[in-house]
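A.B. asks: Following is a predicted model, sequence given first.
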Amino acid sequence: IFQKATLASVIIVSHYGFNSETGFEAMDSLLSRGGLDSMMYTVSLIIVAMCFGGVIEKIKVLEVIAEKLLIFTKTRGSLVLTTALSSIFCNFTMADQYLAIVVPGRMFRKSYEEKHLKLKNLSRVLEDSGTLTSSLVPWSTCGAFMMTTLGVHPFAYLPFAFLNLINPIISVIYGYTGFTMEKDDEIIEIEEKKIEEKKLVENL
């Protein structure tokens, strides 16, 4: 409105970017940026990854995988370890941070409830493993963004990404020791009521 730009020019700039010619090199460098077109590499990665995730969920692949993995989740610690490894595996295979959180989250939600654990425990494990390791995978959306923005390959800064490497390990240690792993009292009460009702029925 104030620059008297046409709707067509606004759409073109939004898509292809803006070329500033103020005469000041620093200002022109700051303002001359690409639009949506310059970000299509990252955007297309996200779109493809989300489509892939939707397909494998719809054809029930997740349920089959979950059944196989649940064999190794007999204890609380093994459940946390399996969740963390699954999130990291999803980052490497599905190439998207969101899928590395959503897919294992849906797969293991019921297992956490069965072990009377609050779902915030599951959320923390997904954050520690799925979110923090995504930037270490070069072909994932986060790794691709870091590489194009910083000009540094993820494997180059990987040895120095202490938070990303240590957090998943600490999360697994918490799982085995039980430290900060809060129980869900409501689920425990419901289970106890079910047991009592079952006993009453058997006595009758």
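C.D. replies: Sure, I can see it. Residues are numbered from 1 along each chain as shown.

A.B. asks: okay, CA-based contacts and neighbour counts for the rest of this
C.D. replies: Noted.

A.B. asks: gap between residue 27 and residue 18?
C.D. replies: Distance of residue 27 to residue 18, given as C-alpha to C-alpha, to the nearest Å: 13 Å.

A.B. asks: Looking only at neighbour counts, state which of these two leads.
C.D. replies: residue 18 (17 against 12; other C-alpha atoms under 10 Å).

A.B. asks: Show me where this protein has its strands.
C.D. replies: In the chain, no strands are found when defined by DSSP state E.

A.B. asks: tell me the centre residue of it?
C.D. replies: Residue closest to the mean C-alpha point of the chain, counted by C-alpha atoms, centre = their mean, is residue 101 at 3.2 Å.

A.B. asks: Enumerate every residue touching it.
C.D. replies: By C-alpha atoms under 8 Å, 6 or more residues apart in numbering, residue 101 lies in contact with 87, 126, 127, 130, 131.

A.B. asks: May I have the residues that are in contact with the last one?
C.D. replies: Translated: residue 131. 97, 98, 100, 101.

A.B. asks: Next, count neighbours for the first one.
C.D. replies: Residue 97 has 27 neighbouring residues, counting by other C-alpha under 10 Å.

A.B. asks: Then the second one?
C.D. replies: When neighbours are defined as other C-alpha under 10 Å, residue 98 has 20 of them.

A.B. asks: do the third one as well
C.D. replies: By other C-alpha under 10 Å, 28 other residues sit near residue 100.

A.B. asks: okay, pairing it with this:
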Amino acid sequence: MNMTDPTEMLNVKKPGLALALTPVILTLIVLGIQLFYFGDFTPHIPLAIGLAITGLVGVKLGYKWKNIEDGIFHVIHVSLPSVSVLILVGMIIGVWIASGTVPTLIYYGLIILSPAIFLAAAMILCSVVSLSLGTSWGTVGTVGLALMGIGAGFDIPMYWTAGAVVSGAFFGDKISPLSDTTNLAPAVTGTDVFSHIKNMMPTTVPSMLIALAIYFVAGFTLIDNSGASFERISAITTALNANFTISVWLLLPAALVIFLAVKRMPPIPSLFAGVLAGAVVAMITQGAGVHELLTYANSGYTIETGVAAMDSLLNRGGVQSMMWTISLVLIALGFGGALEKTGCLEAIIKAIMTKVRSFKGVQTVAVCTSMSTNLVAGDPYLSIALPGRMYAPIYRGMGYSTLNLSRAIEEGGTLMSPLIPWNAGGAFVISALGLGIADGQVENLLYIPLAFACWLSPVIGIIYAQLGLFSPKATDAERQLWKEQGEAVAEGYETEADGRVSGSPVAST
């Protein structure tokens, strides 16, 4: 919770479970009406209504509006770097299409890859790039966009390609030491980032292998490869050659961004360097003017190649194309901040913890809490930070390493974010990949179940918890560190021989 002047908080009450659930349930009802009754995929207003309802709950509890406002803007402020990444990715998409970087990726992809192995190759490529860059959003908006073009050339349904892209991109984000969420999870739970990454391997490796196998099977059996005719692919490559200079040298902007990421340069200047490099390449190789490049960076690239599939894919990008996503992210962040500030999220979590008495239960609840926070608040950062702060003392009191917790919130937070359409991650995926959900193409939401690696990982983690596998106990070094840091261990917990816990079910944070 955010710190507030104690004199302003004397008359503030803590919400009961029923009151804490009120803004959540009402928001979900309004959201459901908007999405399923009216068939309008614009979750902005339902989330704004939820924010207003939460504000009223806060006033009822004794908060002043200034207190609630501080909570809203605190969460928004913390997440502004991600909004900056969205703006830069929009610029990169427009400029890299103009430079020929994205068209070159599509061109060589259509020549080198075959439809049968495309989905598996797409997941692997996105995994490598995301691991190098440390950003799933940057990977989706650049390499992922090119892969959507290749998939269209092979006549593969958009949702299959998007599922493979999301699986790979968010896998890399999950285990990259350069990723913000990969650093946030251990930070809020009191572990180090490399131990955290190592402890995620037991769930990451199986989920990726299973996803890879499914994409291979789908490529050979489920997807109609006969649709990927030579004529169709030839038409696309011919159109690309006619409208762009195609050369391997045009991949230099992407190589530069990856190089800067490997050198551990901050993501925002690294991405901006990619924009500038793309602009220089566009002027040298494609003959683009300065004013044109400014337009592409702001409003997106426009072209008519004569091939409808390519036109719909290449006519995109720019800062303005991200405004729908950014506005949704800001409203969702404000809603999440209000829920946290008023104590509603904390009350719900504590109510859940009164029913949980064992490690397997706590681990399952930690994953589900991160998922639920993602679902309700629409913010992957809050879904990691809040459960991490709330549950860390519980794990310590039970004698289990908080590495279990950091893995749980990473999987429920990072990996579930792109699977929720109104979440920051899901909204970006839909916008960047051109899935057209806002235009009524709801069938493209099938990418959600097809992003196998994202939802398999937390499922495997929950199974491990039930079986007692890969669930490390706290080491002597960890216990000593907690003592040195003066971290309070949850009082009243006693771990019994069967792994159950007796005593007080809720620890003060």
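C.D. replies: That came in fine, so what should we check first? Values in this document were obtained by computation on a predicted structure and should not be read as measured data.

A.B. asks: How alike are these chains, TM-score-wise?
C.D. replies: The TM-score (TM-score structural alignment, normalised by the length of the first structure) is 0.72; 186 aligned residues with a C-alpha RMSD of 3.2 Å.

A.B. asks: counterpart of the residue nearest to the centre of the first structure in the second structure?
C.D. replies: Under the alignment (TM-score structural alignment), residue 101 of the first structure pairs with residue 384 of the second structure.

A.B. asks: can you tell me how far that match sits from residue 189 of the second structure?
C.D. replies: When distance is defined by C-alpha to C-alpha, residue 384 of the second structure is 10 Å away from residue 189 of the second structure.

A.B. asks: Same check on residue 213 of the second structure?
C.D. replies: For residue 213 of the second structure, the distance to residue 189 of the second structure - C-alpha to C-alpha - is 34 Å.

A.B. asks: and these two? which has more neighbours close in?
C.D. replies: residue 189 (26 against 13).

A.B. asks: What's the match for the more buried one in the first structure?
C.D. replies: Mapped onto the first structure by TM-score structural alignment, residue 189 of the second structure lines up with nothing.

A.B. asks: how close does residue 189 of the second structure sit to residue 297 of the second structure?
C.D. replies: Where residue 297 of the second structure is concerned, residue 189 of the second structure sits at a distance of 39 Å (C-alpha to C-alpha).

A.B. asks: quick one on the thing from earlier: ok, the match of residue 101 of the first structure to residue 407 of the second structure distance?
C.D. replies: Residue 384 of the second structure is 10 Å from residue 407 of the second structure, by C-alpha to C-alpha.

A.B. asks: overlap in contacts of these two?
C.D. replies: With C-alpha under 8 Å, 6+ apart, residue 384 of the second structure and residue 407 have common neighbours residue 185.

A.B. asks: Which residues are in contact with residue 100 of the first structure?
C.D. replies: 86, 87, 88, 89, 90, 91, 94, 126, 130, 131.

A.B. asks: Pick the one among these closest to residue 197 of the first structure.
C.D. replies: Closest approach between the contacts of residue 100 of the first structure and residue 197 of the first structure, by C-alpha to C-alpha: residue 126, at 35.8 Å.

A.B. asks: wait, the closest one sits on residue 84?
C.D. replies: Yes. The pair residue 126 of the first structure / residue 84 is scored as a contact, 6.6 Å apart, by C-alpha atoms under 8 Å.

A.B. asks: Stretch 69-84 of the first structure maps to which residues in the second structure?
C.D. replies: Stretch 69-84 of the first structure lines up with residues 352-367 of the second structure when matched by TM-score structural alignment.

A.B. asks: Counting neighbours, which bits of the matching stretch end up buried?
C.D. replies: 352-353, 356-367 (16 or more other C-alpha atoms under 10 Å).

A.B. asks: so which of those residues comes closest to residue 180 of the second structure?
C.D. replies: Closest to residue 180 of the second structure out of these is residue 367 (18.9 Å), distances taken as C-alpha to C-alpha.

A.B. asks: distance between stretch 89-100 of the first structure and the chain's centre?
C.D. replies: Taking C-alpha atoms, centre = their mean, to the nearest Å, the mean C-alpha location of stretch 89-100 of the first structure is offset from the chain mean by 7 Å.

A.B. asks: Also stretch 188-199 of the first structure?
C.D. replies: Relative to its chain's centre, stretch 188-199 of the first structure lies at 35 Å (C-alpha atoms, centre = their mean).
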